[in-house]
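Have a look at this prediction, sequence included:
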Amino acid sequence: MEIALIGIGKIALDQHVPAIAASPDWELAATVSRAGTVEGTPAFTDFDELLVTRPDIRVISLCLPPVPRFDYASKALAAGRHVMLEKPPGATLAECHALTELAKQNGVSLYATWHSREADKVADAKAWLASRVLRSLTVTWKEDVRRWHPGQDWIFEAGGLGVFDPGINALSIVTEILREEIHVRDATLVFPENRQAPIAAEVAFHHPQAQVQATLDFRQEGEQTWSIEAVTDTGTLLLTHGGARMFIDGVEQGASQDGLSGEYPRLYAKMAALVQRGGLDMDLRPMTHVADAFLLGRRETTAPFHF
């Protein structure tokens, strides 16, 4: 199937383009970007022009920041195109619900992707936890925004999510592996005094019998930390490296995977299957937790942040 990639920035070039190139399901037929291009691929700077001149491209993958994404997604859906959304699927929950209804009205597929759910050991962690009683779950998600989002000021603007841009990856894993539903009960959000989105956060969740909490920080230097520890009645599970490695009571399970290995290829395989069978995949639970953290969170101010 032919697909168009919209927004040719770091994540598109690092992950989407290689995943599409390696896939037996997809051919990258066009790109839309103000500046970025992919060698050998027809490049547009205007999305409306793409929709009008390339009706043969039936699938659109959106890699734009969350705030402008709704306008592009709604145009694509209204034009009868299937749409794949980079995380988070929108700037607000209301936008995501509106896109869902628009996809239904036009009989096309819509996929809210959560790439961290496709990390190598997430499915194994879910299976291991399924038969155990959770006592506590602790998320520690600390990374260097300068390394992963160099110069991307949008991430600290209103709607950019700040530290929840990576933090939502952790929440996508937690909502996938836990048997029980959770919801935010308390949060503290740390805002640089010159920014509109938090650079760090502490979030506590309600769970039927366990203590569940998350520590998120965009100021981590040196080694990056993306871990989830689950203490149960019969042992302790630890996911590290964003879900790529898993330990049970300190013993690593299976071969380790590096970084985002396999995550985006699995997303594109799922999108191909979704388009072929029809339907929607719009799990908004991770985004609901972020929205609730903003609603409930106490605001603290810290020193200005500059890239």
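On my side now, so go ahead. Fair warning: this is a prediction, and the values are worked out from it, not measured in the lab.

CA atoms for contacts and neighbours, from now on please.
OK.

now the residue nearest the centre of the chain, what's its secondary structure?
The residue lying closest to the centre of the chain (C-alpha atoms, centre = their mean) is Lys87, at 3.4 Å. Under DSSP: H, G, I helix; E, B strand; the rest coil, Lys87 falls in the coil class.

wouldn't it be in contact with Arg117 here?
No. Look at Lys87 against Arg117 with C-alpha atoms under 8 Å: they stay out of range, at 11.3 Å.

what ranges do the helices span in the stretch 51-200 of the chain?
66-78, 93-106, 122-129, 145-148, 164-177 (DSSP state H, counting those that start in this stretch).

Reformat those as CSV; add mean neighbour count and distance to Val59.
Converted to CSV, the helices of the stretch 51-200 of the chain look like this (neighbours: other C-alpha atoms under 10 Å; distance: least, C-alpha to C-alpha, whole Å):
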stretch, mean neighbour count, distance to Val59
helix 66-78, 19, 9
helix 93-106, 17, 13
helix 122-129, 17, 27
helix 145-148, 15, 28
helix 164-177, 23, 24
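
Take this one as well and set it beside the first:
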Amino acid sequence: MIRIGLVGVGKIAHDQHIPAIAADPRFDLVAAASRSQPDLGGLPVFHDIAQMLAEGPELDAVALCTPPQARRETALAALRAGKHVFLEKPPGATVSEVAELAAVAREQGVVLFTSWHSRFATGVPQAKAWLAANPVRTLSIEWREDVRRWHPGQTWIWQAGGMGVFDPAINALSILTEIMPDEVFVTDAKLQVPENVQSPIAGHVDMTTLKGAAITADLDFLQTGPQTWDITAWSDAGELKLSMGGAKLTIDGKVVVDGENREYPGLYDRFATLVAEGRSEVDVRPLTLVADAFMVGTRESVEAFIE
């Protein structure tokens, strides 16, 4: 039994982490830390991780669901206290801080897990296998969702380090880096930034591989009506499409996989396995692509975002 504490009890914790932990017999959620002090049915809730570590029950691991800007210090406190750490995506506000966390985890002899939940969508493994056998010529990402629906009141997204539209779009990049047999590189980007915030609300990213596959990503945080989370790849063998964030896979129009959402149970299954094996899993490739898009991207100021 892994005694785990949860830090940051917002929407994603309520919707995904708490149910996934409760459903996995290898975990026991014994404490939480949140400045909002939510009622979690008798579970002890502390103000922050420092208080939870000092005054709370004994822990083996900590899952961090805080905004990325506050992640580093919280993760360092947990690692230095000898706790295994599960990082919600994105694993940090910068690429270099994740490398620092990995180094501290090695020094402390504990596990660090950079979780990418979209990689556990049901269609991803078969898509990866198909692309390994059928080299991609071109690939298109369309990731369009309504920020007001999925991230209400989450002002941290619009601040420096919050990533704006890349907060959901990094899910697509996590799938991309998982299913592509070759490394992916950013070549250009165009970012639309509302005049009253620091992060983009929409954008276009051009990428490629060492073998010259052309990859594009069109991103929008103001999509109304049906939401779009699609990745389409073309090879000499045909067309592959992952839709619904990776839950549905079609090849040449034929449905191959159409499964239920079990991404977070998959994440906790992987975390339990890593803890049992004493092995960290740290992958910053999706975050690196975001950082590169910010570095090379041109910025266009657009009208202010008002929630």
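Everything's here; your move. Values in this document were obtained by computation on a predicted structure and should not be read as measured data.

What does the TM-score come to for these two?
With the length set by TM-score structural alignment, normalised by the length of the first structure, the two chains reach a TM-score of 0.97; 304 aligned residues with a C-alpha RMSD of 0.9 Å.

re earlier: the helices of the stretch 51-200 of the first structure: which one's closest to Ile57 of the first structure?
When these are compared by C-alpha to C-alpha, helix 66-78 sits nearest Ile57 of the first structure, at 10.7 Å.

residue in the first structure matching Pro194 of the second structure?
Taking TM-score structural alignment, Pro194 of the second structure has Pro192 as its aligned residue in the first structure.

Can you give me the neighbour number for its match?
Neighbourhood size, Pro192 of the first structure [other C-alpha atoms under 10 Å]: 18.

Give the full set of residues in contact with it.
Pro198, Ile199, Thr301, Thr302, Ala303, Pro304, Phe305 (C-alpha atoms under 8 Å, 6 or more residues apart in numbering).

nearest residue to the fifth one other than its sequence neighbours?
What sits nearest to Ala303 of the first structure in space, not counting adjacent residues and going by C-alpha to C-alpha, 6 or more residues apart in numbering, is Pro192, at 5.3 Å.

Output the longest strand belonging to the second structure.
strand 184-194 (DSSP state E).

with the first structure superposed, average distance for it?
Aligned to the first structure and superposed, strand 184-194 of the second structure gives a mean residue distance of 0.4 Å (mean C-alpha distance after the TM-score superposition for the first structure).

That strand: how far from the chain's middle?
Offset of strand 184-194 of the second structure from its chain centre (C-alpha atoms, centre = their mean, to the nearest Å): 18 Å.

How about stretch 219-231 of the first structure?
For stretch 219-231 of the first structure, the distance to the chain centre is 17 Å (C-alpha atoms, centre = their mean).

again with stretch 44-51 of the second structure
For stretch 44-51 of the second structure, the distance to the chain centre is 24 Å (C-alpha atoms, centre = their mean).

State the span of the first structure onto which that stretch is aligned.
Stretch 44-51 of the second structure corresponds to residues 42-49 of the first structure when matched by TM-score structural alignment.

what about the matching stretch, start to end distance?
Stretch 42-49 of the first structure stretches 12 Å from its first residue to its last (C-alpha to C-alpha, to the nearest Å).

returning to that earlier point: with respect to Phe247 of the first structure, which of the helices of the stretch 51-200 of the first structure lies nearest?
helix 122-129 (9.3 Å).

according to the alignment, that closest one goes to what range in the second structure?
So helix 122-129 of the first structure sits over residues 124-131 in the second structure, by TM-score structural alignment.

mean shift between that stretch and the first structure?
Counting by mean C-alpha distance after the TM-score superposition for the first structure, stretch 124-131 of the second structure comes out at 0.6 Å.

can you list the residues that contact that stretch?
Ile175, Glu178, Ile179, Met180, Pro181, Leu240, Leu242, Gly246, Ala247, Leu249.

wait, the fifth one sits on Ala132?
This points to Pro181 of the second structure. Yes. Counting by C-alpha under 8 Å, Pro181 of the second structure touches Ala132, with 5.7 Å between them.
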